[in-house]
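>>> next input, structure requested:
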Amino acid sequence: MSTPATPAQWRAALKAEGVAFTEFAGWTTRGRDVATGKIFGPVHGVLNHHTAGANSLATIATVGRPGLPPPLAHAYLPKNGVVVLVADGRANHVGLVAKNVFDAIVAEKPLPKQDKSQTVDGNDSLYRLEVENLGNGKDVYTRAQYDSWVRFNAALCRLHDWGAGSVAGHLETSVEGKPDPAGPVEGYGKRGPFTFTMAQLRADVAERLAHAASWNPPTAQETTPMAPAYVNLGLLHGYQLASGEWTEIEFTQEWNDETGDHAASSAVFVAGPARFTGTLSLRFEHLPEGDVVQVRQSEYEGATLKQDHPIDEVIGTPGGTFRTIALTNRLGAGRTMRMRLLNQSAEQIEVASAVLKALVWKES
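Have a look, this model is predicted:
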């Protein structure tokens, strides 16, 4: 719980983190506190959105949308990567937030699936950043834009002594099925093109927070793009998944022509230093309808678990359950990545198939 940033604190925090920014006229006194009779704060986190439009500054700052008076955010991030400060008070942006997700943001715990039965007004206590993107799955976030995106979130986290767990996306909090933020990213640091995920944004914010605010991510030294390796792994046979235990997926077949950084019958699918993007397709049998299997990427050094990444959930459906999960991550030197499953059903279920396809860029 923190007192909202003052204009002076906004400026100092963004400047220290290396965020290029400008100030929209009147931002220091703009807000909906008086109009609503509700004071903004205390604050608990940062909520990230995409605009689903272009040149949205006026809409966000002074025009609003039908039935939604401005300001619609505290800051706006266009393609050039220069943040525009829009409002310092309460903004009309978040709407209803699933209470179970809000509580997880406050506690900086992995965000659960939204429980729509209980909600809170996110406008009371979450900062908002609107990032310019059409939201059509094709419009690309620029490299400069994503770099400022990471720095902006890190600046507010550092100001309030929060971790990256205080960073969330509208798709994670909304009870209305909002899909944002989403879309392809041009690149970041040494990383080439990748698909935006909140898990990756939080990982990049966490990396910044592990350094001084003046830190800059290393950039690629190569003069030509590095060709990725193709990894295509699966199971020869299904296996049983007991209830209540984290179990590693042991991939037992490789379908590509070149040898990858893994051995046959191994839970390791990539070794660092590397970055990768791809999918994991899972099919379960005997998972009761509505029951859950949790899926997560986990980093190891040797046999020691070093870091767990945010959880994805697979929910049982009639007649067998299928789910494809997007994978995007970066792995440091000396670490390996594994996929782990937790069967939360009381029943023993079968992992009928698991197919992992990824492009892996090795780093020096």
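
>>> when you work out contacts or count neighbours from here on, use the C-alpha atoms and nothing else.
OK.

>>> do a quick rundown of the helices in the protein.
Listed in chain order, the helices found in the chain under DSSP state H are 7-16, 33-36, 57-58, 99-107, 143-160, 170-173, 198-209.

>>> how about this one, so we can line them up?
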Amino acid sequence: MATPLSADALVAALKKEGVTVVEHAGWRTHNRNAKGAWGPVNGVMIHHTVTSGTAATVSLCYNGRSDLPGPLCHGVIAKDGTVHLVGNGRANHAGLGDADVLAATVAERSTLPSPRRQSTDGNTHFYGFECENLGDGRDPWPEAQLTAITKASAAICRAHGWSAASVIGHKEWTSTKIDPVGFTMASLRTRITSRLASGASAGSPSPGSPGAAHQPFPGADWFRKKPKSAIVTAMGKRLAAEGCSAYSSGPGPQWTDADRASYAKWQRKLGYTGTDADGWPGTTSWNALKVPASR
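Here you go, the predicted structure:
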């Protein structure tokens, strides 16, 4: 559960991940917020468009249809891998879905239940990417497009400290939809997991590489496994330097409840509240801490 990214934060996250972004006029204030809540957000939903041609697809997703006003997503991912931003806020992309699927996504379970009910408003809880494809099982998915889907999903997951389990397909949300067709969501989540584990966001040197002044975010899952690492020690020292220590003795290298309590203090210092200040590191708060890179 998280507060939606601002327009600036979303663009920055996508570009840092190496995504080619096109911002369409008015997208920052183009939304359906007057019709319902936008957030807290819990995941990313992937769709196919059943359209051909990038310009026509972007126009449709921006403007919508007579029976469904736009925006129909937050970003359109074209065949060439470009992400076209068309909306910021509530978008008409997810519709009603299963509350049990939402609960499994929030918990980041590796297996989702089969959707049976249309009881929960997904437009409140999910970022949506419409991917240009006819959805007939024959229209190809170019590698550039699959890579962009991976990068865009990973960018949002990094920003919120989510794992790949927070990325679902429309067909996993409701039994009334089949998208995406042409690749499996399991294969996409595997790609996203690999990217998050590699720390491969653009402009972020790998841990220990020459010129890496600060430690890149290791990923939310890394901390939940209670690691024993010099990174934990370096983090603890930075938390103490920022006046956010809950340690009774020196920090690290083993992750403990004291590390989590200290990190929660840091999150509150940054202005986070509620579940956003639960002590589990996320990308934004981690980058702000400026933990020295492990050598």
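
>>> TM-score for these two?
For this chain pair, the superposition-based TM-score is 0.65 by TM-score structural alignment, normalised by the length of the second structure; 199 aligned residues with a C-alpha RMSD of 1.4 Å.

>>> about what we covered before: just send the helices of the first structure back as JSON lines, with mean neighbour count and distance to residue 240 of the first structure too.
Formatted as JSON lines, the helices of the first structure follow (neighbours: other C-alpha atoms under 10 Å; distance: least, C-alpha to C-alpha, whole Å):
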{"stretch": "helix 7-16", "mean neighbour count": "16", "distance to residue 240 of the first structure": "50"}
{"stretch": "helix 33-36", "mean neighbour count": "11", "distance to residue 240 of the first structure": "55"}
{"stretch": "helix 57-58", "mean neighbour count": "18", "distance to residue 240 of the first structure": "53"}
{"stretch": "helix 99-107", "mean neighbour count": "19", "distance to residue 240 of the first structure": "31"}
{"stretch": "helix 143-160", "mean neighbour count": "23", "distance to residue 240 of the first structure": "40"}
{"stretch": "helix 170-173", "mean neighbour count": "24", "distance to residue 240 of the first structure": "31"}
{"stretch": "helix 198-209", "mean neighbour count": "20", "distance to residue 240 of the first structure": "28"}
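
>>> and those helices as CSV, adding distance to residue 362 of the first structure?
Putting the helices of the first structure into CSV (distance: least, C-alpha to C-alpha, whole Å) gives the following:
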stretch, distance to residue 362 of the first structure
helix 7-16, 32
helix 33-36, 50
helix 57-58, 39
helix 99-107, 33
helix 143-160, 20
helix 170-173, 31
helix 198-209, 18
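
>>> of all these, which one is nearest residue 69 of the first structure?
Among the helices of the first structure, helix 33-36 comes nearest to residue 69 of the first structure, with 9.9 Å by C-alpha to C-alpha.

>>> now what about the closest one, what contacts it?
39-40, 89-90 (C-alpha atoms under 8 Å, 6 or more residues apart in numbering).

>>> ok, which pair from those residues is furthest apart?
Spanning the widest gap among the contacts of helix 33-36 of the first structure are 39 and 89, at 7.8 Å by C-alpha to C-alpha.

>>> neighbour count winner among the two?
For residue 39 of the first structure versus residue 89, neighbours defined as other C-alpha atoms under 10 Å are more numerous around residue 89 (26 against 16).

>>> gap between the nearest residue to that one once chain neighbours are set aside and residue 38 of the first structure?
Closest residue to residue 89 of the first structure apart from its sequence neighbours, by C-alpha to C-alpha, 6 or more residues apart in numbering: residue 31 at 4.1 Å. Noted for residue 31 of the first structure: a distance of 10 Å to residue 38 of the first structure, by C-alpha to C-alpha, to the nearest Å.

>>> out of those two, which sits in the busier spot?
Here residue 31 of the first structure and residue 38 are set side by side on neighbour count (other C-alpha under 10 Å), and the busier one is residue 31, at 25 against 12.

>>> for the more buried one, what are its contacts?
By C-alpha under 8 Å, 6+ apart, the contact list for residue 31 of the first structure reads 70-71, 87-91.

>>> got the residues you listed as JSON lines, with distance to residue 2 of the first structure columns?
What follows is those, written out as JSON lines (distance: C-alpha to C-alpha, whole Å):
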{"residue": "70", "distance to residue 2 of the first structure": "24"}
{"residue": "71", "distance to residue 2 of the first structure": "21"}
{"residue": "87", "distance to residue 2 of the first structure": "18"}
{"residue": "88", "distance to residue 2 of the first structure": "14"}
{"residue": "89", "distance to residue 2 of the first structure": "14"}
{"residue": "90", "distance to residue 2 of the first structure": "15"}
{"residue": "91", "distance to residue 2 of the first structure": "17"}
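
>>> what is the nearest of the residues you listed to residue 339 of the first structure?
For the contacts of residue 31 of the first structure, the nearest to residue 339 of the first structure is residue 91 (39.5 Å; C-alpha to C-alpha).

>>> just the terminal-to-terminal distance for stretch 330-340 of the first structure.
End-to-end distance (C-alpha to C-alpha), stretch 330-340 of the first structure: 17 Å.

>>> between residue 31 and residue 38 of the first structure, what contacts are shared?
Joint contacts of residue 31 of the first structure and residue 38 (C-alpha under 8 Å, 6+ apart) are residue 90.

>>> and the strands in the second structure?
21-23, 43-48, 64-65, 68-69, 75-77, 83-85, 96-97, 120-121, 126-131, 167-169 (DSSP state E).

>>> buried deepest among those, which one?
Comparing those by mean neighbour count (mean count of other C-alpha atoms under 10 Å), strand 75-77 ranks first with a mean of 30.

>>> need the max-distance pair from the contacts of residue 31 of the first structure.
Pairwise over these, using C-alpha to C-alpha, the maximum falls at 70 and 88, 12.3 Å.

>>> just checking, residue 189 of the second structure touches residue 167?
Yes: counting by C-alpha atoms under 8 Å, residue 167 is a contact partner of residue 189 of the second structure at 7.0 Å.

>>> out of the helices of the first structure, flag the one nearest residue 336 of the first structure.
For these, proximity to residue 336 of the first structure was assessed by C-alpha to C-alpha; helix 198-209 is nearest, at 16.2 Å.

>>> what degree of burial does residue 56 of the second structure show, as a neighbour count?
The number of residues packed near residue 56 of the second structure is 12, by other C-alpha under 10 Å.

>>> try the one 5 residues further on
Taking other C-alpha under 10 Å as the criterion, the count of residues near residue 61 of the second structure is 27.

>>> so what corresponds to it in the first structure?
With TM-score structural alignment as the criterion, residue 61 of the second structure lines up with residue 60 in the first structure.

>>> isn't that match up against residue 69?
No: in this structure, residue 60 of the first structure is not within contact of residue 69 by C-alpha under 8 Å, at 9.1 Å.

>>> I'm done for today, thanks for sticking with me.
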